[in-house]
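[1] Following is a predicted model, sequence given first.
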Amino acid sequence: MTRVLPVLTVLAAIVVVWYLAAVGLNMNWARQQLERDGVTATMPALIGNTMAQERPVLPAPHQVAAGLWEGIAGQKITSKRSLVWHAWVTLSATLAGFAIGTLAGGLLAVGIVHNRAMDQSVMPWAVASQTVPILAIAPMVIVVLASAGVTGLLPKAIISAWLSFFPVLVGMVKGLRSPDAMQLDQMRSWNASAAQVFWRLRLPSAMPYLFASLKVAIAASLVGTIVGELPAGATAGLGARLLSGSYYGQTVQIWSALFTAAALAALLVLIVGWIERITLRRMGLDR
């Protein structure tokens, strides 16, 4: 209870601030509606109107909750109006991009640690790649691959991998270099090969760093997938729901998709954390 109470207190404060912000931002439109209908614009009437607008500037919490319930439980999972269906479309590309990014980041990290030329050449380019805004890269990737006849999941997965490989690369390089000189000297004294040093010393030492970077990478993968869905005019995925909501001024739809994406990201991070605990416990590295 002592752990839950602070969380509930902060949550309650956020909800209160959210309601106050909704009233303030929706007040002007509410006043105009009441005046147009010839209704006296009393404060209770104004506040009630701000809480029930069809297209509010800022939806109230209960409106977003209703939108989530309608999108999750009020539709068939196979329906294109279902948030579950759109979340699955986004999740499939996210997992594909996460796998590609993790593999690329891990392989590059191994090369950088064991090869000085790669360290001096690849690492600066990897850092520079993250300075280019993903919103500028995504349309180019979509257009180029579409001209080559590649559409669907792969373009979104590539954009997702672009964001996810860098945290894995940095974390793995740091982890593979974490053994100190004494540990490396001891492995040399045992006449261990480079492969043995890697599998028995460097890789186990890198596991905590790897999982910390994977938590960042999986969230970045989801962001990359959603960004990849925006410039293509996609009709499926959470990015498509955000795009269509912005086109038609459906702010409740936008916020519902945002909360679904946030919940999906939290779930993915929790799954990575669960795998981390199991893996480190079996390796005897659980702290």
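    Done, it's in. Numbers count the residues shown, from 1 in each chain.

[2] going forward, measure contacts and count neighbours with C-alpha atoms only.
    OK.

[3] what's in contact with stretch 61-78?
    If you take C-alpha atoms under 8 Å, 6 or more residues apart in numbering as the criterion, stretch 61-78 is touched by 15, 18-19, 51-52, 81-85, 252-253, 255-256, 260.

[4] Can you tell me, leaving aside adjacent residues, what's nearest to Leu34?
    Ala41 (6.1 Å; C-alpha to C-alpha, 6 or more residues apart in numbering).

[5] Just say helix, strand or coil for the one you found.
    Recorded secondary structure, Ala41: coil (DSSP: H, G, I helix; E, B strand; the rest coil).

[6] For it, give its distance to Leu268.
    47 Å (C-alpha to C-alpha, to the nearest Å).

[7] cool, Ile77 as well?
    20 Å.

[8] On the three-state scheme, Val132 is what?
    coil.

[9] take the one below as the second:
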Amino acid sequence: MRSLGPVLTVLVAILAIWYVGAVLMNARWAEDQAQRAHKTLTTSELVIQTMEQKRPVLPAPHQVAVALWQGVFAVSPTSKRSLVYHGWVTLSATLLGFVFGTAAGVLLAVGMVYNRAMDMSVMPWAIASQTIPIVAIAPMIIVVLYSIGITGLIPKAIISAYLSFFPVVVGMVKGLRSPDAMQIDLLKTYNAGGVQTFWKLRMPSSMPYFFTSLKVAAAAALVGTIVGELPTGAVAGLGARLLSGSYYGQTIQIWAVLVVAAVLAAGLVMVIGGVQSVTLKRMGMER
């Protein structure tokens, strides 16, 4: 219960700031409408009107909550109007891209730790790849894959993997190199080979770094999937809902989609955190 106090305090503060921002940003439209009707709004009337606009600049929290209820609970999960349906489309590509990115990141990290030439050549390119804006490279990836007949889930998963592999590379390289010289020398006195040193020392030592990097990679994978849905003309997925909302000025829909995306990202991080806790406890690294 004590831990809920700070969380609720922050939540109340965010909601209060959000409501104030909604009033300030939506007031201009309400005042313009009143002037056209030759009316003068009182403060209470102004506040009420800023909370009831169909296309507000900044939707009020209760408007977003209503949109979430209508998109999640008021329609069938298989309906094209359901945020659950669109969330699953995005999540499926995210999970596939996350697996691709994680596998690529681990393999690259192992290669860089055990091969100096690979370390000197691959790491600079890995860093440079993250300086390219994903909104610029995503259309190119989609066009190239489309030209060879690859469409659907795979292009979005590749874009997702492109963003998610880098945190895994950095985390695993740091983790695999975390054992100090004394620990490595101790294994050598036991006549342990390179493979045994890897599985008995380097890999277990890298687990805390690995799971931390996975949490970052999961969030990045979700961002990559949503960005990958924007230039494809997709009709399903959170990116498609964002795009349609921007076309028709449906700011409430946009904010509802953003909340769903945030919940998905938080859910992925929580799942990874649960797996981390169980794994590290079994390895004796946590109590």
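    Done, it's in. Remember, it's a predicted structure, so these values are computed and weren't measured experimentally.

[10] picking up where we left off before, which one's more surrounded, Ala41 and Leu268 of the first structure?
    Neighbours were counted for Ala41 of the first structure and for Leu268 using other C-alpha atoms under 10 Å; Leu268 has more, 18 against 15.

[11] In contact with that one, which residues are there?
    Here Leu268 of the first structure is in contact with Ile218, Ala219 (C-alpha under 8 Å, 6+ apart).

[12] Check which helix or strand the most centrally placed residue in the second structure maps to.
    Taking C-alpha atoms, centre = their mean, the centroid of the second structure lies closest to Ala219, which sits 2.7 Å from it. Under the criterion of DSSP states H and E, Ala219 of the second structure resides in helix 203-229.

[13] doesn't Arg31 make contact with the residue nearest to Leu34 of the first structure?
    Yes: shown here, Ala41 of the first structure and Arg31 form a contact pair, counting by C-alpha atoms under 8 Å, at 6.3 Å.

[14] Common neighbours of the two, please.
    By C-alpha under 8 Å, 6+ apart, no residue touches both Ala41 of the first structure and Arg31.

[15] what about the helices in the first structure?
    4-36, 43-50, 61-72, 83-114, 116-129, 134-147, 153-176, 181-189, 194-197, 203-229, 238-247, 251-282 (DSSP state H).

[16] Highest mean neighbour count out of these?
    Compared across those, helix 153-176 shows the largest average neighbour count, a mean of 26 (mean count of other C-alpha atoms under 10 Å).

[17] on average, how far is that helix from the matching bit in the second structure?
    Following the fit onto the second structure, the mean deviation recorded for helix 153-176 of the first structure is 0.4 Å by mean C-alpha distance after the TM-score superposition for the first structure.

[18] Check which helices and strands that helix is in contact with.
    helix 83-114, helix 134-147, helix 203-229 (3 or more C-alpha pairs under 8 Å, 6 or more residues apart in numbering; DSSP states H and E).

[19] Mind putting those into CSV with distance to Ile158 of the first structure?
    CSV is the format used below for these (distance: least, C-alpha to C-alpha, whole Å):
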stretch, distance to Ile158 of the first structure
helix 83-114, 6
helix 134-147, 8
helix 203-229, 9
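
[20] Between those, which one is closest to Leu5 of the first structure.
    helix 203-229 (26.2 Å; C-alpha to C-alpha).

[21] re earlier: identify the farthest-apart pair in the contacts of stretch 61-78 of the first structure.
    Tyr19 and Trp85, at 29.6 Å, using C-alpha to C-alpha across these.
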